[in-house]
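Chemist: Got a sequence here, can you model it:
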Amino acid sequence: MPSPLFADRPVPGPAEPGTMDALITRTRRLRGDVDAVRRDTEVDDGNTLWRWQRALCDLAVRQLDQLGSHLDQLKAGRPDADGAPDRPARETSPGHDCSGPRLGRVGSGEWNLLTDEVSWSDELFLILGRDPESGPLTLDELPSLVHPDDQALLTAMVTDCLIDGKPMDGEFRIIRADGRVRVLHMMGEPILDTDGCTASMWAVLRDISALRHGEQTVRDSHDSLRREDQLARTEHRLVAELHEAVLPAWHGSSYLPRSGPGALDLAARRLPDTAHPATGGHWLDALELPCGESLLTIGELTLRGVAGASSMAMLLGALRGMAVAGIAPGALLGHLNQLLETSEQPALGSALCSRYAPETGTFSWAQAGHPAPLLFRDGTGHALTPPDGVLLGATSGAAYEQAEIQLRPGDLLVLHTDELPRGRVVELAPRIAGTRSARECAQLIVEESDRAERTDAACLMVIRIPG
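Modeler: Below you'll find the model as predicted:
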């Protein structure tokens, strides 16, 4: 009879290298071959070697099933944040150690109930950390190596095997003489005499400590990912709520002033960063001032998440208050620089602050390390020459120059943050000239920006001068 460790069938051909599907296919084929060997094996209960070999086939099938499950999870990618580990964690003592016997080391033993003889393989002595010169342990002595919490489990397995003739298949922990805690898997059966009574018990034990440690590592990693996902979702929600509470209520497009002739046609868009959805530090704002002018601002902070959103809310509140008080854009940025410099959460920020006077068509603006507005007129586009201004929070006592430009009816300004592809937007000038509203122009720019790679969130404000 052929050895049960080998199948009399051709070895499957090599699968495509480097693909997860190929690994899964090969694992399933191997599992099927080993299972076929196990089913075809004729076991001689009187032959310890054959019993050991059959038990090895059972263990191999079990491990290949686990391997297939792990590969399926790996193919699926990042685990579902709401999912749970595949199996409950088995707690180990603080002394648990995954060094020592390698994964897969297997030993066997037999306990003769009629003669009280006990025989262990050399591997079993190594697994249990026992000196062969001390001899094997009897069934009564064996629990002395077992972890106190698992002694009842082992006793029940052995009792069911000896009294009820049930096969043994379970795991328990041992504490070796060197103090190391190991996890063992034991499989065994009773051997009956001619009268049907239990004459002896045999068992195959395998050290699976490294395997269980690896599974625990996977579970811990899964739990960490789940916690990170929950924190990220919470942070994203808080940032969104702060933006909704602080930024203008108008979405997409609006007019300033709200009514009357000569109102600016405005459109705004926020382009999120898909890798970091809770960016938080970007803002854009349009506010009608008591004097009849319009405040138009845009900016971003280096802080992210809730910290960035809260700092943004603080700056935007201060900016609005100072603008209502009549402070000009250049001086206003100087005050914002001082405010950010003394904040409990140090950060850098870029900003553009401007005012538009409808009576004269004057656009007054200042910038703090921010891209200059793009002006589109008569089918062409270019960036305005920026006045001097350093990043907010970069230095104490910074002064910010102010520039002015006379806008004409039909002119269009684009205010934006760094991540907008300026060159591509300027090239859109002929198509922008054909748009009929700020909203239509903003949509055109967004579509073009989506074709470019962005590494951060971006904000965009389009201002069309009536005419």
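
Chemist: rest of the way, CA atoms for contacts and neighbours
Modeler: Noted.

Chemist: now residue 270: how far from residue 445?
Modeler: Counting by C-alpha to C-alpha, to the nearest Å, the separation of residue 270 from residue 445 is 12 Å.

Chemist: actually residue 48, not the one I typed
Modeler: Look at residue 48 and residue 445: by C-alpha to C-alpha, they are 78 Å apart.

Chemist: okay, these two: which has more neighbours?
Modeler: A direct count of neighbours by other C-alpha atoms under 10 Å for residue 48 and residue 445 places residue 445 higher, at 23 against 15.

Chemist: what's the distance between that one and residue 223?
Modeler: Relative to residue 223, residue 445 is positioned 41 Å away (C-alpha to C-alpha).

Chemist: want to put them side by side, so please do this one too:
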Amino acid sequence: MPSHLFADRPAAQPPERGSVDELITQTRRLRGDVDAVRRDAVVDEDDAQGRWQRALCDLAVHHLDDLGEHLGQLKEGLPPPPAEEAAAEPVSSAALPPDSGQGSLLSRVGSAEWNLLTDEVSWSEELFQIFGRSPESGPLSLDELPSMLFVEDQGLLTGMVTDCLVDGKPIDGEFRIVRTDGCVRTLHMMGEPVLDEDGGTASMWAVLRDVSELRRSQRAVRETRDSLQRQRHIAQTEHRLAVELQEAVLPPWRGSLQLPQGRSGALDLAAHYLPSASSALIGGGWYDALELPNGQSMLTVGDLTGHGVTATSGMAMLLGALRGMAVAGIEPGPLMGWLNQLLENSVQPSLGSAVCCRYNPATRTFTWSQAGHPAPLLFRGGAGRALTPPEGVLLGATSGATYGQEEEQLQPGDVLILHTDGLSARSVQFSETGGPDRLLALAPRFALARSAQDCVRTIVEEFGETEREDDACVLVARIGS
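Modeler: Down below sits the predicted model:
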């Protein structure tokens, strides 16, 4: 009677393309079928062909286990090895040395039997190919076999063979060999003792499988996973450092700030930082307000290209230099020129945009300069407009650039808004998507605001949920009476 495994039944339908779950299910089902055949097999100790078939079933189970593991990793979404590693690996049999094991299952599996009573050794043709030996040179005895192994693996093989011959334990282990042609291969050995009528060990048979390619693939997957983990750790560390540096450099004040303190015409200030849609993108944007020794106030907003620690460290350098030059009394136009030279000569060249302003509360004069940056917006009497920008190119764009400056006479109740171009959804299309127009449209609400902080809340309500590709900074100054 034929085995139940061969009974008539509907043919399995091929899985849908890309259905990894279905492939895993079929692999598990096939593994169970092969395991059933292996358990049902009755092997006569004198039947070499039967032992060989039993060994092939064992190896088939190992292959299916490996396949199931790889499909599970594919389902989890592990990426392929990096391109440079993949390119370094042989990808076709033409590029491989002869008998490297990159072939069918049978070409990578060989059998051997060592007769302890007659000292006879028999190797299959495949085993000679695996070891890179010609059949004319003869098989290796158990004493000679360790000579082809790595020194580190010789003790492992000796221990397995001893346990098999003395204690009757099955062999199941791996070791590395150096073939006669110099190639290094990894072999998986499975074997059992063959007992005589008295229960003594008469011989030992084994099946050896070349698993070099499998182990290389597993190593590539493991190294890729480790590399991804390292990259994630580095990214998390850099993100944390960027956030800490940004928080350390930007002004610590929250809510409203009065500059200068206790004087007529003082500025009521408030600012806000809006992160990008991706929290990983910590950019080089900044805002700042500083009371100067002569009683005037410095306002600035800017942005440096790039993200992460590099951008935030560059921002810290520029902002520190800007504060120092402003305190030294340098006017906004010349100050921008010095910032351009500083950025041009920095170790890590980059581009930046900025606006720098000086406010004199005694005359309510607003003097400002810009470097490729959106102009400040002035709101008065329920209407708003962008100030006419003076000449100025991006910081770091050209050597020896000069920057002009403009003056604006302000009135009590005026509102000034300084912002970076990341405020809109796509900074490269800021002028097209209506970022400034959306701010100008808020003029009636700004006219009703009682403080700069109220204006900031209005801006955050309008732009806070926008899917920005870059972070943004907003600084609001309201002119006191």
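
Chemist: What does the TM-score come to for these two?
Modeler: Once superposed, the chains reach a TM-score of 0.84 (TM-score structural alignment, normalised by the length of the first structure), with 449 aligned residues with a C-alpha RMSD of 3.3 Å.

Chemist: could you point out which element follows the lengthiest helix in the first structure?
Modeler: Longest helix in the first structure by number of residues, with DSSP state H as the criterion: helix 209-246. As assigned by DSSP states H and E, the chain's next helix or strand after helix 209-246 of the first structure is strand 253-256.

Chemist: Now the residue lying closest to residue 57 of the first structure once chain neighbours are set aside: which helix or strand?
Modeler: Nearest non-adjacent residue to residue 57 of the first structure, counting by C-alpha to C-alpha, 6 or more residues apart in numbering: residue 38, 5.8 Å away. Using DSSP H and E, residue 38 of the first structure maps to helix 20-40.

Chemist: That helix: what's the following helix or strand?
Modeler: Next element after helix 20-40 of the first structure (DSSP H and E): helix 48-76.

Chemist: so what does that following helix touch, helix or strand wise?
Modeler: Contacts defined by 3 or more C-alpha pairs under 8 Å, 6 or more residues apart in numbering; DSSP states H and E place helix 48-76 of the first structure against helix 20-40.

Chemist: how about 10 Å then?
Modeler: Using 3 or more C-alpha pairs under 10 Å, 6 or more residues apart in numbering; DSSP states H and E, the elements in contact with helix 48-76 of the first structure are helix 20-40, strand 106-112, strand 181-192, strand 198-207, helix 209-246.

Chemist: Next, the mean deviation of it compared to the second structure.
Modeler: Comparing helix 48-76 of the first structure with its match in the second structure after superposition yields a mean distance of 3.2 Å (mean C-alpha distance after the TM-score superposition for the first structure).

Chemist: So for that helix, what gets flagged as buried?
Modeler: 50-61, 64, 67-68, 70-71 (16 or more other C-alpha atoms under 10 Å).

Chemist: one step back: which one of the helices and strands packed on helix 48-76 of the first structure lies closest to residue 140 of the first structure?
Modeler: strand 106-112 (10.7 Å; C-alpha to C-alpha).

Chemist: which part of the second structure lines up with that closest one?
Modeler: Per the alignment by TM-score structural alignment, strand 106-112 of the first structure matches residues 109-115 in the second structure.

Chemist: The matching stretch vs the first structure, average offset?
Modeler: Comparing stretch 109-115 of the second structure with its match in the first structure after superposition yields a mean distance of 1.5 Å (mean C-alpha distance after the TM-score superposition for the first structure).

Chemist: one step back: need the overlap of contacts for residue 270 and residue 445 of the first structure.
Modeler: residue 460 (C-alpha atoms under 10 Å, 6 or more residues apart in numbering).

Chemist: Next up, the contacts around residue 253 of the second structure.
Modeler: Contacts of residue 253 of the second structure by C-alpha under 10 Å, 6+ apart are 270-271, 289.

Chemist: Okay, and which of the residues you listed map to strands?
Modeler: Counting by DSSP state E, the part of the contacts of residue 253 of the second structure found in strands is 270-271, 289.

Chemist: out of those residues, which one sits closest to residue 30 of the second structure?
Modeler: Closest approach to residue 30 of the second structure among these (C-alpha to C-alpha): residue 271, at 65.5 Å.

Chemist: Just give the nearest non-adjacent residue to that closest one, would you?
Modeler: Nearest to residue 271 of the second structure is residue 475, by C-alpha to C-alpha, 6+ apart, at 4.3 Å.

Chemist: Could you do residue 131 of the first structure as well?
Modeler: In space, residue 131 of the first structure is closest to residue 125, 6.6 Å off (C-alpha to C-alpha, 6+ apart).

Chemist: surely the one you found meets residue 135?
Modeler: Yes. Residue 125 of the first structure lies in contact with residue 135 (C-alpha atoms under 10 Å); the separation is 8.7 Å.

Chemist: The two: which is more packed in?
Modeler: More crowded of residue 125 of the first structure and residue 135, by other C-alpha under 10 Å: residue 125, with 20 against 12.
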